[in-house]
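*Asks:* I need the structure of the sequence given here:
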Amino acid sequence: MIRNLLQPFSIRLTLLLTVLCVLTLVAASPTAAQDAAAPADEAETIAEVPTEPKPLTEPLIAKLDALYDALPEQREKITALEQRITTGEGLAAEILNIRLDLAWLGLLEDTLAFAEAVVAQEEDGFDTSDYTGDVIDALGDQLTIATTAINRTKASVKMPAPDQSATDQATAYARVFKALDVIDRVYEVFSSSIEISQRFNLDVSKSEEVLRTGLNDRAVNTSVFLEMAVRDISALRAALAISPEDAEIKSQILGAESRLQSAADELNRITRRMDALDMSTDEYRAQILSSTGEITTDLFNLSVIGSLLAKSLQSTMDTLAAEGPSALFKLLLFLIIFYAARKLANITEKLVKRGLSSSTIRMSRLLERMIISTVSNVVLIIGVLIALSQLGISLGPLLAGLGIAGFVIGFALQDTLSNFASGMMILFYKPFDVGDFVEAGGIMGKVNHMTLVNTTILTIDNQTVVVPNNMIWQGIIKNVTGQRIRRVDLLFGVSYSDDIAKV
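*Replies:* Prediction:
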């Protein structure tokens, strides 16, 4: 009963405590939210406070002043060189021109170095406002400086004459590539200057246009230069095949290979700069890959592979269009001559066989087959050589190659050639012939077939044995049927009880 009275009271107490807890949480939540938001507000307040730039230290000021003072000094150097060139002649003028090209490049590099130094100090939190105007003025001259440097260096490039010696050509090409290296360096510095100019909100549209046009021209010219090197190597190697001992041709090949590698490296550097400007370089990378054969990451570039395949297909189609009819006619003529040679070889074989069968001269069957086969094959080979000459194939190198191949094959097949030599000895000395009963090479039986390499013997117990001719010629040969009359020894058994007179 007491439990029944206390039960409603406990329920009311539980409900009251629950309501108090809920009210406490609701009252505390805005305070907690305000407490959580307070640090964020403080952080925003702190972030909004600008940081004052630090004043430049004396060493930094001295460094920037030195970089800035180097610009007028470099211009004075350029002016002095230009005055000297007007009075210089010959080699002296050439050297002065090279120095002047490098001086213009130096002015471009010094300007970039000054701008980069100012930007670096600004990023470190120093106040560089005193130098901002100087940097903007200096960067504004970069387009003029770069254009002047490129045009001057291009004018100094002189390709070697075709009639120059290999040594003179190598020297001339070395100067050409040295000048091209200067031009590439100008483009590299000019590209970095454009990036720095954008930090100072300068208009670089004209500079970017000049850079893109210049890089595209450099890529086209270097591509042509690379193609010329490939063709020179191909022509020189063809000439070397005709005159293998010509030292001048070998020297020219080395020079052409050096030019090819230099041009490929040059084009590779240009394409990397073009990639940075989102310019198309697939065609040039495909050319580098096909010219040098070097395995690079471009091998996995589908665009490069597609360009390479398209170029190969186009080259094949151009070749077929230009030489297809002539090649087809030559192929048809080759087939006609080859067919006629085979027919003539068969006719010759029949005539020789008929002549040998009606001849009164006794010769072995092996010799007859050898004569017939040799005459037929000679006629066929002459016909094939004539047919190959119609295709434009030089027979001299071909015959020389066959001679070398024959030497190598002969060295590898010494045992076979030994059997062949033994077969020739059997052919000329004729110790036996087909149909004779012989004992040779440890085998006794009837000679069933003979070639220049081996002899087939049918034994008494009707087994076919092929014996190498070398074993036969190096051993004892017994020709049982070689003579029409021969002695036969017979043994008869006689007992003691037989009649002696009858015996």
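*Asks:* drop to CA atoms for contacts and neighbour counts, all remaining ones
*Replies:* Noted.
*Asks:* check which element follows the biggest strand by length in the chain along the chain.
*Replies:* The strand of greatest length in the chain, counted in residues with DSSP state E as the criterion, is given as strand 443-450. Proceeding C-terminally, strand 443-450 gives way to strand 454-459 as the next helix or strand, assigned by DSSP states H and E.
*Asks:* tell me the angle the helix or strand following that next one makes with strand 454-459.
*Replies:* Sequence order places strand 464-468 as the next helix or strand after strand 454-459, per DSSP H and E. Going by axes from the mean of the first three to the mean of the last three Cα atoms, to 10 degrees, strand 464-468 is angled at 150 degrees with respect to strand 454-459.
*Asks:* any idea of the angle strand 464-468 forms with strand 443-450?
*Replies:* Calculated by the same axes, to 10 degrees, strand 464-468 forms an angle of 80 degrees with strand 443-450.
*Asks:* to compare with the earlier structure, here is another sequence to fold:
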Amino acid sequence: MRKYLIFFALFFVSSLTNANSDAFEQALAEINVQQQNMVVEHNKLITTADEERLYFEDVLSRQNKQVRDKVTLLVNTYGDDHETELGPVLMEQVKYLETAIKTTKAEINRLLDAAEQAADAKKIELSNYAYENMITLDQHYFALADTFTLCEKMNLDVSSSVSKFKRALVSRADMLSNMLRFYHKRENDLQDRMLVTTDEEKAELTKTARQLAEVSKLLVANLENTVLLLDRYKLDTAEYKQLIFSITGEITVDVLNFNVVSGLATQWLTSFKEWALVETPTLIMRLLLFVAIIIGTRSVSKLVKRAVKKSVSRPSMKLSKLMQEFFIGLSGKITFVLGLLIAISQLGINLGPLLAGFGVAGIVIGLALQDTLSNFASGMMILIYRPFDVGDFVDVAGGVRGKVSHMSLVSTTIKTFDHQRLIIPNNKIWGDTINNISAENYRRVDMLFGIGYGDDIRKAEQVLQDILETHPLVLKDKDHEYVIKVHALGESSVDFAVRPWVENADYWTVYWDVTRAVKLRFDEEGISIPFPQRDVHIYQHG
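*Replies:* Below you'll find the predicted structure:
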């Protein structure tokens, strides 16, 4: 029984081995057929026109990927047992890729040469074909590098081909770097030319600059792919990475490499030294001119403010203090801003983008300072309609009373009668009732005096009349006659309304003097000034 089990086990293992061998032979045969077909398709590619080449390139690209995937699978699966059979397949793949690289390079050169001689429309088309072939060339390089890795895994001697491949990669990186510098310089030159050209020329230059930017982008992608391959073979790529960073400005992990950082620092330091040697004298002169213009602008601003102040302060202008200060301050600020812009232009700074930036910043600041702008708008309304002026006595913002000591477009400063200084936002003043106490030249002093019900009304009227007649500050002309009338019969007194007219400045003097005189005269004449009284009746219940 044991012999039969051993026999069946050996038979099963042999069957599996034969099955694996059959699968390997079948896959190897398919790869050989596909490789032969690729050679045929590649020969067709060489002899076809530009439009048909794209089709054959696409076919070859897909077939090449399929072959590489199958070869990689065979090497990883059967490599240890079938080195002899897989070696020729890998070498054939190396041979095909080297030929494809050579053919693609020749095609790129042919297309670029043809583009130089072609018209504008055809030139763009041929250039696009050339750049598409450069992408294909990158794919061939990556495929060849992967194939070399498989060859080394199978212990195939490809050292000579790898050395040649490394030299080709370095040569390609140098070529791409030079092309990239050339196109980037042309792009910068076009940007400088657009600053001094007409609108028609600028449109054409913009189109050309856009095309150059697209070409530079493709070249950067090609150089990045080449750098990846160079890094795979541990070759020095610091210079190429510096160039990519200086053009794109993209910060990647490669930029943090010490060699790249030191190279960039050296490059920037050298550029700064060269710039300093050329531009320092000019920069010093521009800075001196900038400082001179700023100093001169400040002096001119002061002169302009004096001239405007002299003009708006004339009585014939009839401008409020706020409007005078507004025009004086505005004239000085406008003069200084104009001088500042002139000074900045002397530094070589383009004012167009700067002014556009100020516009955008103004919108942002306006949204952030809505309350302040509301105060400013209210200040403008006060400026235009002039409900009060500096020096007026006002009652504003729901009960704030005092003298206006200072006004601006944002706030109003009021000094109260007890010498407090209140700063009130203009939107609170304009949005509420404004009582300008000193707007008119004359004011009526409203006072109320009470006498007892047992006192003589006629005598009291005569006493009040004598007090007003003898006071020197009470106006006595027919347009401002004082009033003395019985106003009301109160709960405990007969009330007199006493209303003399006075000049604004004499209001409180008359108010206090008359009040004091009434008390003294009523006491002398025996007229009582009653206070509130209540009669209280007490009832006792037995």
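*Asks:* what TM-score do the two superposed chains give?
*Replies:* Aligned and superposed, the two chains score 0.68 in TM-score terms (TM-score structural alignment, normalised by the length of the first structure); 436 aligned residues with a Cα RMSD of 4.8 Å.
*Asks:* if we can go back for a sec, once aligned to the second structure, how far is the longest strand of the first structure on average?
*Replies:* Per the superposition on the second structure, strand 443-450 of the first structure and its aligned residues are separated by 1.3 Å on average (mean Cα distance after the TM-score superposition for the first structure).
*Asks:* who's in contact with that strand?
*Replies:* If you take Cα atoms under 8 Å, 6 or more residues apart in numbering as the criterion, strand 443-450 of the first structure is touched by 366, 433-439, 455-460, 465.
*Asks:* put the buried members of the residues you listed into a ChimeraX selection.
*Replies:* Restricted to the buried members of the contacts of strand 443-450 of the first structure, where burial is judged by 16 or more other Cα atoms under 10 Å, the ChimeraX selection command reads as follows:
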select :366,433,434,436,437,438,439,455,456,457,458,459,465
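*Asks:* of all the contacts of strand 443-450 of the first structure, which two lie farthest apart?
*Replies:* Maximum pairwise distance in the contacts of strand 443-450 of the first structure, criterion Cα to Cα, is 22.8 Å, between Leu366 and Ile460.
*Asks:* now do the helices in the stretch 301-450 of the first structure.
*Replies:* 302-357, 365-390, 395-412, 414-429 (DSSP state H, counting those that start in this stretch).
*Asks:* let's have the ones you listed in a markdown table, adding distance to Gln287 of the first structure.
*Replies:* Supplementary listing: those in a markdown table, determined by distance: least, Cα to Cα, whole Å:
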| stretch | distance to Gln287 of the first structure |
| --- | --- |
| helix 302-357 | 7 |
| helix 365-390 | 34 |
| helix 395-412 | 31 |
| helix 414-429 | 48 |
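*Asks:* report the angle between the longest strand of the first structure and helix 365-390.
*Replies:* Going by the same axes, to 10 degrees, strand 443-450 of the first structure makes 40 degrees with helix 365-390.
*Asks:* read off where strand 443-450 of the first structure ends up in the second structure.
*Replies:* Equivalent residues of strand 443-450 of the first structure are located at 400-407 in the second structure, counting by TM-score structural alignment.
*Asks:* please identify the buried residues of that stretch?
*Replies:* Neighbour-count burial for stretch 400-407 of the second structure, counted by 16+ other Cα under 10 Å, picks out Arg401, Gly402, Lys403, Val404, Ser405, His406, Met407.
*Asks:* can you list those residues in a markdown table and add distance to Met285 of the second structure?
*Replies:* Conversion of those to a markdown table gives the following (distance: Cα to Cα, whole Å):
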| residue | distance to Met285 of the second structure |
| --- | --- |
| Arg401 | 58 |
| Gly402 | 56 |
| Lys403 | 53 |
| Val404 | 50 |
| Ser405 | 47 |
| His406 | 44 |
| Met407 | 43 |
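*Asks:* from the residues you listed, which is closest to Asn426 of the second structure?
*Replies:* Checking these one by one against Asn426 of the second structure (Cα to Cα), the nearest turns out to be Met407, at 9.2 Å.
*Asks:* mind checking how far the closest one is from Asp392 of the second structure?
*Replies:* Distance, Met407 of the second structure to Asp392 of the second structure, by Cα to Cα, to the nearest Å: 11 Å.
*Asks:* how about Ser61 of the second structure?
*Replies:* Here the distance between Ser61 of the second structure and Asp392 of the second structure works out to 91 Å (Cα to Cα).
*Asks:* same question for Tyr129 of the second structure.
*Replies:* Counting by Cα to Cα, the gap between Tyr129 of the second structure and Asp392 of the second structure amounts to 83 Å.
*Asks:* cool, thanks, talk later.
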